[in-house]
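J.: Okay, sequence plus prediction incoming.
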Amino acid sequence: MSAGHVVVGFDGSPAATAALRWAADEARLRGVPLIAYTVTGHHNDLGDLPHRLAGGYPVTVRHHSGDAATLLCAACTPHGLLVLGTRARPAVSELVLGSVSRACLRHAPCPVVVIRDSTQLRHVRGFVTAGIRFPTGAGSILVAAAREARWRAGTLIAVHAQPLGNVDAQLLHAATARLNDQGHEWLAAQLAATGVHAVPEVVVGAPEKALLQHSAHAALLVLGAHQSSGLWTGQPGTMITHCIRQAPCPVMVVPNRPGHQKDADGRHQRDQ
């Protein structure tokens, strides 16, 4: 099954410029069409800028008027990808996202990648970090992260954050070591047929800190929009928003809606 097309919102701003450049590299990796949507009414001023920013990769530019989030979400399919740029904000508002980003993270039928204008756009290849609970895990997040790692010929770092509670230090150390062993076995079994090398990282404490530490040199950070455990929050929650605002790399948020995991798992099996 096709990986779907890559959609990117573009208005000529520094954040949108970074998003379009990254989207072109991602579309090239996937070998899929790239579509840039301008929905601000300023497309007459953009000229051939979208084509130049795509670095030679074919890009279709479509101009629309109306609500940006509604148009962008409608342009996406469950098998595709939506890429958005968001401007860096003062520290006092670091947990605030723009209205378009918030709406798309809630309603887009596909994974959404958010890129700040200050995001470090490293070489598209490299390792991928993901927030994944194991040994139960979250299928759609693992599938998306594994695919991104495979496209980049890189390692997948699966970060499991163990909450720090009123537990004896020795017991906590033993539980962490046991989870780490389980993580190795679980990831190896889940990804055996993909060729993706995955490394579990069990950390104690707040997930935000662990994810930011392990994405310091990553090509991409992958998170889930919803987790029933409550460890990873969504819609978008403060943990996701914090990572988008603070991570040095692009952040992908994977939806967990009825039918999405089935689609993702189906593609995962067929691509093996």
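T.: That came through, no problem.

J.: Every contact and neighbour count from this point should use C-alpha atoms.
T.: OK.

J.: And what about the closest residue in space to V203 that isn't next to it in sequence, helix, strand or coil?
T.: In this structure, V203 finds its nearest non-sequential neighbour in A161, 5.0 Å apart by C-alpha to C-alpha, 6 or more residues apart in numbering. Following DSSP: H, G, I helix; E, B strand; the rest coil, A161 is assigned to strand.

J.: Same question for the one 10 residues further on.
T.: Going by three-state DSSP, the secondary structure assigned to L171 is helix.

J.: Distance-wise, check it relative to A177.
T.: In this view, L171 and A177 are 10 Å apart by C-alpha to C-alpha, to the nearest Å.

J.: Looking at these two now, which is surrounded by more residues?
T.: A177 (14 against 10; other C-alpha atoms under 10 Å).

J.: Does the nearest residue to that one once chain neighbours are set aside lie in a helix or a strand, and which?
T.: Computed as C-alpha to C-alpha, 6+ apart, the closest residue to A177 that is not its neighbour in sequence is V202, at 8.0 Å. If you go by DSSP states H and E, V202 is part of strand 198-204.

J.: quick one: the helix or strand following that strand to chain centroid distance?
T.: Note on strand 198-204: by DSSP H and E, the next helix or strand toward the C-terminus is helix 207-214. Centroid separation between helix 207-214 and its chain, computed with C-alpha atoms, centre = their mean, to the nearest Å, is 15 Å.

J.: In addition, the following structure is provided for comparison:
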Amino acid sequence: MERIVLGFDGSPAAASALSWVATRAARGATTVDLVEVVSGFGGVRADAADPFDDAEELLRDRAPAAVVRRHPAVAGDPGHGGDATVDAGLYVAGIDPGHPIRSAVAATSSLRVRTIAQVPVVLVPAGWIDVGDPVTVGIADDDSSAAALAFAALEAAATAASLRLVHAWLMPTPSFEGTAALVATPADVMAEHGAILDTAATWVAAQHPTVRVERELVRDSRAAALLRFAPRSSMVVIGGRRSGRVAPGLRDSVAAGVLWDAECPVVVVPHDAALAQPKEV
């Protein structure tokens, strides 16, 4: 059974995250921990009308088989944490597209979630609606995207969506040996990076033979390459290194660059997440 923790503060972004969770919970056996968050970033004030009953009712209506558990509000400065401590398999929160980094950090640091540093974190922008676009995943040239690829492939298989593999490359700085400059040709560099996509696609085909795979080799920065496809994606999945108790990689340059402009949910998957991963991606 999947366990989803939803940080909910009654804001428009939280409503979008709630809808995302309800759709996912309806797919199969799921426990949803609805954690009431009271923050200073546009959500519900401690003295405001209670919107959490409606959130709980929506979850029960749209995912009647799910186990829904409600946790008390977390009050105070979101940067100082609160009293809610729950286990998670997936952590979901809404983000304000106008202030994505601020709201993302607030959403994840306002709870004490035991395993938040080891689980995928899904950040859903306010107003987002799923229309069945492909799942997009960034493929790095090291092992940092292995768990992200595994997560994205599972999502594509579960939703019958295609899986878009995006790998970015740039020409390396010429190296020098003696007095001669050693310059790689663009064709050689492109072929080398294309092989990284081939390896990822081969792993997906072996693990999820029914998933249709699209390959995109882009000459650009990693964040810019992913943002090209964000408007046509059901989600963008990024690998992240662990960064303490708070969600992995939210302050890293790629995740930060994508969060500023992504028009779809962004999923940050720590490299050591408990998923079956390819060994060479």
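T.: Perfect, I can see it now. Keep in mind that what you see is a predicted model, and the values were worked out from it rather than measured.

J.: mind checking the SS state of the aligned partner of P33 of structure 1 in structure 2?
T.: In structure 2, the residue matched to P33 of structure 1 (TM-score structural alignment) is T31. Three-state call for T31 of structure 2 (three-state DSSP): strand.

J.: Run through the strands of the stretch 151-272 of structure 1 in chain order.
T.: Along the stretch 151-272 of structure 1, the stretches classed as strands by DSSP state E, counting those that start in this stretch are 156-162, 198-204, 220-224, 251-254.

J.: Can you redo the ones you listed as TSV, where the extra columns are distance to G55 of structure 1 and mean neighbour count?
T.: As requested, the strands of the stretch 151-272 of structure 1 are arranged in TSV below (distance: least, C-alpha to C-alpha, whole Å; neighbours: other C-alpha atoms under 10 Å):
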stretch	distance to G55 of structure 1	mean neighbour count
strand 156-162	27	24
strand 198-204	31	20
strand 220-224	20	27
strand 251-254	22	27
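
J.: quick one: the helices in the stretch 51-200 of structure 1?
T.: Taking DSSP state H, counting those that start in this stretch as the criterion, the stretch 51-200 of structure 1 contains helices spanning 68-74, 99-107, 139-151, 169-190.

J.: The shortest one packs against which elements?
T.: Same thing as helix 68-74 of structure 1. strand 6-9, helix 99-107 (3 or more C-alpha pairs under 8 Å, 6 or more residues apart in numbering; DSSP states H and E).

J.: Single out the most deeply packed of those.
T.: Each of the helices and strands packed on helix 68-74 of structure 1 was assessed for mean neighbour count using mean count of other C-alpha atoms under 10 Å. The highest is strand 6-9, with a mean of 27.

J.: Show me how far the helix or strand just after it is from its chain's centre.
T.: Counting by DSSP H and E, the next helix or strand C-terminal to strand 6-9 of structure 1 is helix 14-30. In terms of C-alpha atoms, centre = their mean, the centre of helix 14-30 of structure 1 is set 13 Å apart from its chain centre.

J.: for stretch 206-216 of structure 1, same thing?
T.: With C-alpha atoms, centre = their mean as the basis, stretch 206-216 of structure 1 stands 14 Å off its chain's centre.

J.: Onto which residues of structure 2 does that stretch map?
T.: Using TM-score structural alignment, the partner range for stretch 206-216 of structure 1 is residues 221-231.

J.: And the contacts of the matching stretch?
T.: 136-138, 166-170, 218-219, 236, 253-255, 257-258, 261-264 (C-alpha atoms under 8 Å, 6 or more residues apart in numbering).

J.: Quote the end-to-end distance of stretch 147-159 of structure 1.
T.: This stretch, stretch 147-159 of structure 1, spans 17 Å end to end (C-alpha to C-alpha).

J.: if we can go back for a sec, right, so the helices of the stretch 51-200 of structure 1: which one is the most enclosed?
T.: When those are scored by mean count of other C-alpha under 10 Å, the highest mean neighbour count falls to helix 139-151 (a mean of 23).

J.: That helix maps to which residues in structure 2?
T.: Aligned using TM-score structural alignment, helix 139-151 of structure 1 spans residues 146-158 in structure 2.

J.: Check stretch 8-19 of structure 1 too.
T.: Mapped onto structure 2 using TM-score structural alignment, stretch 8-19 of structure 1 spans residues 6-17.

J.: And the contacts of that stretch?
T.: For stretch 6-17 of structure 2, contacts defined as C-alpha under 8 Å, 6+ apart pick out 18, 21, 32-39, 42-44, 51-52, 91-96, 107-108, 111, 123-129.
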